[in-house]
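Colleague: Below are the sequence and a predicted model; questions follow.
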Amino acid sequence: MERKLRVITIISMLVVGAIAGSLLNTTADGASNLATPGTTNDPVVTKSYVDQQIQKALGNGSSSEPSNPSTPSQSGDEIKVVTLKPGKILIANAGAEFIVRSGKAVIYTQDSNGVADLTAGVDLLNGQVAPSNHLLSFPREGRGIKVKDGVNSNLVVMVRGGYTLQNQ
């Protein structure tokens, strides 16, 4: 008898739970607050619009001018392949990124801070070897790379962002 009472109690609890669950069926927290994509509450925008708004917010509609107008420069997301001859220094604009594809490169900087090697997760200081195929980030102007002293071959560097070429 006691066993029957226990089974009936368990079954009735499950039935009551199922009924209560169906009556109290609600969406997950926060899901009801989502707007339908493409409406005025959640508009769909293009990348170019977002980039334009970021440029307006930063207050610079165009990239900074290079220090020497006769040397090449670029900005944006375009990647350019640059060949650097011995005796030249490839100076990055703030925020530029370099990848040394071939040749022996060293870091060039006039201050005590260095260049971020994002691939290895280290900071490279003036005169240290810039490893091939590593993504190098230049947080400020005035830092760059050059051909290692004593090496006569050129460097081939992929560049994203602005840069200038200077003589050593």
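Modeller: Here it is on my side, so go on.

Colleague: From here on, just use CA atoms for contacts and neighbour counts.
Modeller: Noted.

Colleague: gap between S132 and L165?
Modeller: Here the criterion is CA to CA, to the nearest Å. By it, S132 lies 20 Å from L165.

Colleague: More neighbours: the two, which one.
Modeller: L165 (21 against 16; other CA atoms under 10 Å).

Colleague: was I right about that one contacting I91?
Modeller: Yes. Because the distance of 6.1 Å satisfies CA atoms under 8 Å, L165 is recorded as touching I91.

Colleague: buried sites along stretch 109-122?
Modeller: Buried positions in stretch 109-122, judged by neighbour count with 16 or more other CA atoms under 10 Å: 109, 114-117.

Colleague: Then stretch 95-112?
Modeller: 96-109.

Colleague: same question, stretch 145-158
Modeller: By neighbour count on 16+ other CA under 10 Å, the buried set for stretch 145-158 is 145-148, 154-158.

Colleague: what's the closest of the residues you listed to I11?
Modeller: The closest of the buried residues of stretch 145-158 to I11 turns out to be M158 (CA to CA; 70.2 Å).

Colleague: before we go on, here's another structure to hold up against the first:
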Amino acid sequence: MKQKFFLTSLTLTIGILIGVFFTVTFSGAEIPEPGTDGDPIITESYLELRLSELNKTLLYKIEEIKKSISSTSTNVNSYEVVNVKKGDIIYFGGNAEVILRAGEATAIAGKNGGIADLTTGIDLASGDKVVLNHLLLIARDDGRGMNLISDAWIMVKGNYTLKSSKTE
């Protein structure tokens, strides 16, 4: 009887296993592979919607950065052309860059030194003639400037104060 019970159990177990195998294999209940057309990870419409939202956000951020850069660059990197008259005195702020484009002027040194002529590499003391088209650097805001001998055009990047020779 033990042998009959064992044989029946074995036959029944094998039958169940074969049945399960055929059911899974031939029932059409395939489990699609993830990431394929049968089982996409996300839908195309969802992806397009999210990409559109991200694109709008990115374009907005780019425009903000462009505005920030353009406002900064116009304030920092542009020269102002100043027309000064004979007898005027112009004082420059610290870190100002100056180019005498036309006319004649003499340097006014500050308490801590003269005006750096970056073109020739010399330091202009008070009374030294300023050469046309030389790039001058004002290192400190300590009273450095130019005394105009004739009407002149000066390009200035940075702060300056113009003292007119005319009394009003």
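Modeller: That came through, no problem. Note that this is a predicted model, so its numbers are computed, not measured.

Colleague: what's the TM-score here?
Modeller: The pair, once superposed, lands on a TM-score of 0.51 when counted by TM-score structural alignment, normalised by the length of the first structure; 97 aligned residues with a CA RMSD of 2.5 Å.

Colleague: so where do the strands sit in the first structure?
Modeller: Along the first structure, counting by DSSP state E, strands occupy 79-84, 88-92, 96-102, 105-109, 115-117, 122-124, 129-130, 135-138, 143-147, 155-160, 163-167.

Colleague: In JSON lines, list those strands along with distance to Q53 of the first structure.
Modeller: Rendered in JSON lines, the data for those read as follows (distance: least, CA to CA, whole Å):
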{"stretch": "strand 79-84", "distance to Q53 of the first structure": "23"}
{"stretch": "strand 88-92", "distance to Q53 of the first structure": "25"}
{"stretch": "strand 96-102", "distance to Q53 of the first structure": "21"}
{"stretch": "strand 105-109", "distance to Q53 of the first structure": "33"}
{"stretch": "strand 115-117", "distance to Q53 of the first structure": "28"}
{"stretch": "strand 122-124", "distance to Q53 of the first structure": "32"}
{"stretch": "strand 129-130", "distance to Q53 of the first structure": "35"}
{"stretch": "strand 135-138", "distance to Q53 of the first structure": "24"}
{"stretch": "strand 143-147", "distance to Q53 of the first structure": "29"}
{"stretch": "strand 155-160", "distance to Q53 of the first structure": "21"}
{"stretch": "strand 163-167", "distance to Q53 of the first structure": "24"}
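
Colleague: circling back: make CSV out of the buried residues of stretch 109-122 of the first structure and add distance to L84 of the first structure.
Modeller: Converted to CSV, these look like this (distance: CA to CA, whole Å):
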residue, distance to L84 of the first structure
T109, 17
G114, 20
V115, 18
A116, 20
D117, 20
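
Colleague: Would you confirm that T74 of the second structure belongs to a helix?
Modeller: Yes. Inclusion of T74 of the second structure in a helix is indicated when DSSP: H, G, I helix; E, B strand; the rest coil is applied.

Colleague: mind checking how far it is from Y60 of the second structure?
Modeller: T74 of the second structure sits at a distance of 21 Å from Y60 of the second structure (criterion: CA to CA).

Colleague: again with G103 of the second structure
Modeller: In terms of CA to CA, G103 of the second structure sits 48 Å off from Y60 of the second structure.

Colleague: try L124 of the second structure
Modeller: With distances taken as CA to CA, L124 of the second structure is found 49 Å from Y60 of the second structure.

Colleague: more neighbours, the two?
Modeller: Between L124 of the second structure and Y60, counted using other CA under 10 Å, the more crowded position is L124 (19 against 12).

Colleague: Pretty sure the more buried one sits against A105.
Modeller: No. Here L124 of the second structure lies out of contact with A105, judged by CA under 8 Å, at a distance of 11.7 Å.

Colleague: Thanks a lot, catch you later.
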